[in-house]
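In: Here is my input, please return the structure:
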Amino acid sequence: MPFQRFVQTGRIAKCSAGPLKGRLVAIVDVIDQTRVLVDGPLTGVPRQEYRLNNLHLTKYRIKFPFTAPTRIVRKAWKDSDMKAQWKASPWSARSQNICKRSHLNDYDRFKLRYAKRQRNKLLTVAFNTLKKRTKSDGTERKLKKDKRERIRELKAQGVKKGAAKK
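Out: Below you'll find the predicted structure:
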């Protein structure tokens, strides 16, 4: 599959190292193959050079001229409503969950682990019952347990054994 995210003017990226970790920035200019000029007027990031190794490119891009001043980047950022777009993205939700989990204490981590174990047990039981009830070709398999339940239902209705076979 061809690349979808290019290092280009206006590309929104997330910083992954240093004091700016986790903040969104806009690429203003490409300095060389390893460095770019970034600016984050609404995320509290001053204009500075940043290593590409420490950036995660997002799918979002805002339009502004090459090497635009901060005021133009700020205006383009507001006009595109980037904050709302980012909040709606699954990437943002995932990073917020990771942040929440990092503040858990021992007991909270234990409760989370226990709850996951219980959920996984339920999922395993449900999966195995579906697996037992399905043949390899995808059709439903009749189990002895089903026959016993059917006989109990017929007894409860008052139908005799010989009549059930007909």
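In: Only C-alpha atoms from now on, for both contacts and neighbour counts.
Out: Will do.
In: Show me where the chain has its strands.
Out: With DSSP state E, the ranges of strands along the chain come out as 11-15, 24-30, 35-40, 45-51, 55-61.
In: Could you identify which of those is most buried?
Out: Among the strands of the chain, the stretch with the highest mean neighbour count (mean count of other CA atoms under 10 Å) is strand 24-30, at a mean of 25.
In: how close does residue 56 sit to residue 6?
Out: 11 Å (CA to CA, to the nearest Å).
In: Could you do residue 30 as well?
Out: Distance from residue 30 to residue 6, by CA to CA: 11 Å.
In: next one: residue 36
Out: Per CA to CA, residue 36 is found 12 Å from residue 6.
In: Check residue 77 too.
Out: 19 Å.
In: Tell me the spatial nearest neighbour of residue 20, not counting adjacent residues.
Out: residue 45 (7.3 Å; CA to CA, 6 or more residues apart in numbering).
In: residues in contact with stretch 40-48?
Out: If you take CA atoms under 8 Å, 6 or more residues apart in numbering as the criterion, stretch 40-48 is touched by 20, 23-26, 37-39, 70-71, 73-74, 77.
In: for comparison, sequence B:
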Amino acid sequence: MPATESNFKRFVEVGRVVLLKSGPQEGRIAVIAEVIDHNRAIIDGPTTGVPRQSAPYRHLTLIPLRLTKLPRAAGSGAIRKQLEKEGIVEKWEKSSFAQRRTAVAKRRSLTDFQRFVVMVAKKQRADRVRKAVRAAKKA
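Out: Got it, this is the predicted structure:
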């Protein structure tokens, strides 16, 4: 029987970078240092302020980034060196996923008046675009 390609691209593995979905470090990234069982892993985020701890997978989101050549049960020092060497935190901050999260958080923090200002600005922008498209069609 031929091997079929999997639909899944991100796996729970040592070195996988994860985003914490709940708890006091919610929104920060960490690295899987060791897999405990089918429900939990030891995570560590020495550069992002996440202490080494056991975390259930349901509180983690696997992101596409991973550390290469990270040994199993690596200590915080080794993880820190790999994170800095591969520039994982910078890659994460430049990713569309992280930028989208910050935009959503910013939008959620707006006051009623600020949302009104954004709405008016959107209407003005749409009006300018519509007029430019009409002028381009005529020309």
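In: Now the TM-score, please.
Out: After superposition, the two chains reach a TM-score of 0.82 (TM-score structural alignment, normalised by the length of the second structure), with 130 aligned residues with a CA RMSD of 2.2 Å.
In: Looking at residue 77 and residue 6 of the first structure, which has the bigger crowd around it?
Out: residue 77 (22 against 11; other CA atoms under 10 Å).
In: what's the matching residue for that one over in the second structure?
Out: For residue 77 of the first structure, the aligned position in the second structure is residue 83, judged by TM-score structural alignment.
In: what residue lies at the spatial centre of the first structure?
Out: Central residue of the first structure (CA atoms, centre = their mean): residue 90, 4.6 Å from the mean position.
In: what residue of the second structure matches up with that one?
Out: Here residue 90 of the first structure is matched to residue 96 in the second structure, going by TM-score structural alignment.
In: ok, now how distant is that match from residue 37 of the second structure?
Out: Using CA to CA, residue 96 of the second structure is found at 31 Å from residue 37 of the second structure.
In: thinking again about what came up before, now render the contacts of stretch 40-48 of the first structure as a markdown table, adding distance to residue 100 of the first structure.
Out: As requested, the contacts of stretch 40-48 of the first structure are exported to a markdown table (distance: CA to CA, whole Å):
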| residue | distance to residue 100 of the first structure |
| --- | --- |
| 20 | 19 |
| 23 | 16 |
| 24 | 19 |
| 25 | 23 |
| 26 | 26 |
| 37 | 31 |
| 38 | 28 |
| 39 | 27 |
| 70 | 32 |
| 71 | 33 |
| 73 | 31 |
| 74 | 29 |
| 77 | 27 |
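In: what's the farthest-apart pair in those?
Out: 20 and 71 (20.4 Å; CA to CA).
In: quick one: which of those two has more around it?
Out: Legend: neighbour count by other CA under 10 Å for residue 20 of the first structure and residue 71, higher for residue 20 (15 against 10).
In: Give the equivalent position in the second structure for that one.
Out: Matched by TM-score structural alignment, residue 20 of the first structure corresponds to residue 25 in the second structure.
In: Next, the buried residues of the biggest helix by length in the second structure.
Out: Longest helix in the second structure by number of residues (criterion: DSSP state H): helix 112-138. The neighbour-count check on helix 112-138 of the second structure (16 or more other CA atoms under 10 Å) flags nothing as buried.
In: which helices and strands does it pack with?
Out: On a contact count with 3 or more CA pairs under 8 Å, 6 or more residues apart in numbering; DSSP states H and E, helix 112-138 of the second structure meets no helix or strand.
In: still on that earlier bit, what's the match for the residue nearest to residue 20 of the first structure in the second structure?
Out: Aligned partner of residue 45 of the first structure by TM-score structural alignment: residue 50.
In: and the gap between its match and residue 7 of the second structure?
Out: 30 Å.
In: Same check on residue 15 of the second structure?
Out: Counting by CA to CA, the gap from residue 15 of the second structure to residue 7 of the second structure is 21 Å.
In: between those two, who's got more neighbours?
Out: Neighbour count, other CA under 10 Å: between residue 15 of the second structure and residue 7, residue 15 has more, with 25 against 6.
In: Thanks again, I'm all set now.
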